[in-house]
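[1] This is a predicted model, with the sequence first.
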Amino acid sequence: MQELTAYIAEFVGTTLLLLFGCGVNANTSLKGTYGKSSGWIVISFGWAMAVFIGVFVAAPASGAHLNPAVTLALTITGKFDPALIPGYIIAQLLGGILGATLAWMHYRPHYRAEEDQATILGTFATGPAIKDTPSNFMSEFLGTFAFLIAVLYLTAPNFGTPEGKLGSLDALPVALVVLAVGLSLGGTTGYAINPARDLGPRIAHAILPIPGKGSSNWSYAWIPIVAPLGGAALAAFVWMTLQ
């Protein structure tokens, strides 16, 4: 029963993360919104607050990973039971799909009004500002490494376990790290730093009936999946070396 509760918490937390995250993307990008063209600062703060809300809600039951890269890093460092990995990742992915879908529902008239396919996709999934596969991969790898190494130091010792009891003061540093990554490192690829954050909404984009939406850019999709996992693994090994 405790495991089921943890899975549900991961699902709900990731749903909230993507509702607010894709929501700020839509608000700053789509035609006719009051937030149109309000810029990168708003996007970065919106994603940071999305992480804060998701972590705050999910933490008491699941430890609030909300991210397969976090799950991987905590498993490597011995802070998480490997037997729970499949359930956590499935919950995170499904939450990513639902959160992006809810954001689309909220902004549906604006999606109908928007004609630019790249803008529509950008409200769901990440993509490179300048296409350069090695550099794009390194951006996601380094961004996730920086995020995870900071999280491993900033969070409470029992973060990442189903017994973890995080409060607002524990969730806030994680949100601030995401804000720092967005402001300093996010301008190259949109800083997915989370496979579920990118893949879940990309699936939603592919299946939702959005007029004129165009391609979901699956040729790029492997980068925000593989690179964050690699960056998380390196962060875990570095953190263990420094203990």
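    Nice, I can see it. Keep in mind the model is a prediction, meaning the values are calculated, not measured.

[2] C-alpha only now, for contacts and for neighbours.
    Noted.

[3] neighbouring contacts of stretch 80-91?
    Stretch 80-91 has contacts (CA atoms under 8 Å, 6 or more residues apart in numbering) with 3, 6-8, 10-11, 67-68, 71, 74-75, 160-161, 196.

[4] If you count neighbours, what's buried in it?
    80, 84, 85, 87, 88, 89, 90, 91 (16 or more other CA atoms under 10 Å).

[5] between those residues, which is closest to residue 181?
    Among the buried residues of stretch 80-91, residue 89 lies closest to residue 181 (CA to CA), at 22.7 Å.

[6] Name the next helix or strand following the helix or strand encompassing that closest one along the chain.
    Applying DSSP states H and E as the criterion places residue 89 in helix 85-106. Remark: after helix 85-106, the chain's next helix or strand is helix 108-113, criterion DSSP H and E.

[7] any idea how far the helix or strand following that next one is from the chain center?
    With elements assigned by DSSP H and E, the helix or strand that comes after helix 108-113 is helix 117-124. Computed by CA atoms, centre = their mean, to the nearest Å, the chain-centroid distance of helix 117-124 equals 16 Å.

[8] Report the central residue of this protein.
    residue 197 (3.6 Å; CA atoms, centre = their mean).

[9] mind listing what it touches?
    The contact partners of residue 197, by CA under 8 Å, 6+ apart, come to 18, 67, 93, 96, 125.

[10] this is the other structure I want to compare:
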Amino acid sequence: MSPFLAEFIGTAILILIGNGVVANVVLNKTKGNNSGWIVITTAWALAVFVGVVISGQFSGAHLNPAVTIAMAVAHKFAWADVPTYIFAQLLGAMTGTSLVWINYKDHFDITEDGGAQRAAFCTEPAIRNIARNFICEVTGTFVLLFTIFYFADPAMATTEGGNLPIGMGSLGAIPVAFLVWAIGLALGGTTGYAINPARDLGPRIMHQLLPIKGKTHSDWSYAWVPVLGPVCGAVLAAILYLAIH
């Protein structure tokens, strides 16, 4: 499997499971309706596990533009490959969230709350304070990337092209999944912890495009926060990692 295809499929399944659990919790008459934050954060962590297992040996399992950019800043990934990875991740996120809509369409149709519908696609803050929301996304992504630098061991394996692997197989995916779970439980309550520009932007684009019955606006005035916040947090993590190593 090519790195592009691995990032595409891995991200698609990540979002299928991640946004799938949000749909299960927030949409009307699902089996998991109102099952809560623990269910959402657990499934998102397991979604990361699955995505990393699938793509790790082929692409290093970035599945996140913030990871790709941070690795390039830290001189552990080729800048020339960054656009290819980000494009694959964005397409994967758009595909995965479209599959969520197809699977849950009957429930989208009977959910009159447009905000709940949108929540199954993209993030929004619990309290809208743009400056603080931005800081929260920076913080969560900083923790993600700074820790991943210590998970990633180039001696474990090499991907095609010699890029640094994030997780190789199921054992390598386990600590990353626990990390995402911890971030969601501890830091996710403010903004919904996008910590991944593709995870938010790709589904937000599809929310805009898909013929969702009774949908509200896609909240583009907020959309830059879960894109630039994670990028800034990732770059800061890479700079600190380089400074102390």
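    Looks like it arrived, so ask away. Keep in mind it's a predicted model, so treat the numbers as computed, not measured.

[11] Put one on top of the other, what's the TM-score?
    Put the two chains on top of each other and the TM-score (TM-score structural alignment, normalised by the length of structure 1) is 0.96; 240 aligned residues with a CA RMSD of 1.3 Å.

[12] And for residue 138 of structure 1, nearest residue in space, chain neighbours not counted?
    Nearest residue to residue 138 of structure 1 in three dimensions, chain neighbours excluded: residue 227, at 7.3 Å (CA to CA, 6 or more residues apart in numbering).

[13] what does residue 212 of structure 1 align to in structure 2?
    Residue 212 of structure 1 maps onto residue 214 in structure 2, with residues paired by TM-score structural alignment.

[14] for residue 58 of structure 1, that is, sorry about that
    Residue pairing (TM-score structural alignment): residue 58 of structure 1 is matched to residue 55 of structure 2.

[15] What of residue 189 of structure 1?
    By TM-score structural alignment, residue 189 of structure 1 lines up with residue 191.

[16] sec struct for its match, please.
    coil (DSSP: H, G, I helix; E, B strand; the rest coil).

[17] I'd guessed it sits against residue 137; true?
    Yes. At 7.3 Å, residue 191 of structure 2 counts as touching residue 137 under the criterion of CA atoms under 8 Å.

[18] Name the residues of stretch 37-55 of structure 1 that are buried.
    Buried, per 16+ other CA under 10 Å, within stretch 37-55 of structure 1: 40, 42-55.

[19] Over to stretch 111-122 of structure 2?
    Result for stretch 111-122 of structure 2 [16+ other CA under 10 Å]: buried residues 111, 112, 114, 115, 116, 117, 118, 119, 120, 121, 122.

[20] hang on, the earlier thing: and in structure 2, which of the contacts of residue 197 of structure 1 remain?
    Among the contacts of residue 197 of structure 1, the contacts conserved in structure 2 (both residues aligned by TM-score structural alignment, their matches' CA atoms under 8 Å) are 18, 67, 93, 96, 125.

[21] By how much does stretch 170-177 of structure 1 deviate from structure 2 on average?
    Superposed on structure 2, stretch 170-177 of structure 1 shows a mean distance of 0.7 Å to its aligned residues (mean CA distance after the TM-score superposition for structure 1).

[22] residues in structure 2 aligned with that stretch?
    Residue span in structure 2 matched to stretch 170-177 of structure 1, by TM-score structural alignment: 172-179.

[23] again with stretch 139-154 of structure 1
    Residue span in structure 2 matched to stretch 139-154 of structure 1, by TM-score structural alignment: 136-151.

[24] post-alignment, that stretch versus structure 1, mean distance?
    Stretch 136-151 of structure 2, aligned to structure 1 and superposed, deviates on average by 0.6 Å (mean CA distance after the TM-score superposition for structure 1).

[25] Can you list the buried residues in that stretch?
    Buried-residue list, stretch 136-151 of structure 2, by 16+ other CA under 10 Å: 136-149, 151.

[26] what does it contact?
    66-67, 70, 166-167, 175-176, 179-180, 183, 187-188, 190-191, 193-196, 225-226, 229-238, 241.

[27] Among these, name the ones in strands.
    In strands, judged by DSSP state E, none of the contacts of stretch 136-151 of structure 2 are found.

[28] related to what we said a few turns ago, most widely separated two among the kept ones among the contacts of residue 197 of structure 1?
    Longest span within those, CA to CA: 67 and 125, 14.9 Å.

[29] Run a quick check on residue 32 of structure 2 versus residue 22, I expect a contact.
    No. Look at residue 32 of structure 2 against residue 22 with CA under 8 Å: they stay out of range, at 9.4 Å.

[30] the more surrounded of these two?
    Ranked by neighbour count (other CA atoms under 10 Å), residue 32 of structure 2 and residue 22 place residue 22 first, with 28 against 16.

[31] Looking for the alignment partner of the more buried one in structure 1.
    Checking with TM-score structural alignment, residue 22 of structure 2 has residue 25 as its match.

[32] Let me see the contact set for residue 21 of structure 2.
    Going by CA under 8 Å, 6+ apart, residue 21 of structure 2 touches 39, 40, 43, 44.

[33] does the third one belong to a helix or a strand, and which?
    Meaning residue 43 of structure 2. Per DSSP H and E: helix 37-59 holds residue 43 of structure 2.

[34] re the thing from before, export the contacts of residue 197 of structure 1 to CSV and tack on distance to residue 105 of structure 1?
    Formatted as CSV, these follow (distance: CA to CA, whole Å):
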residue, distance to residue 105 of structure 1
18, 13
67, 23
93, 19
96, 14
125, 16
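
[35] Fine by me, thanks again.
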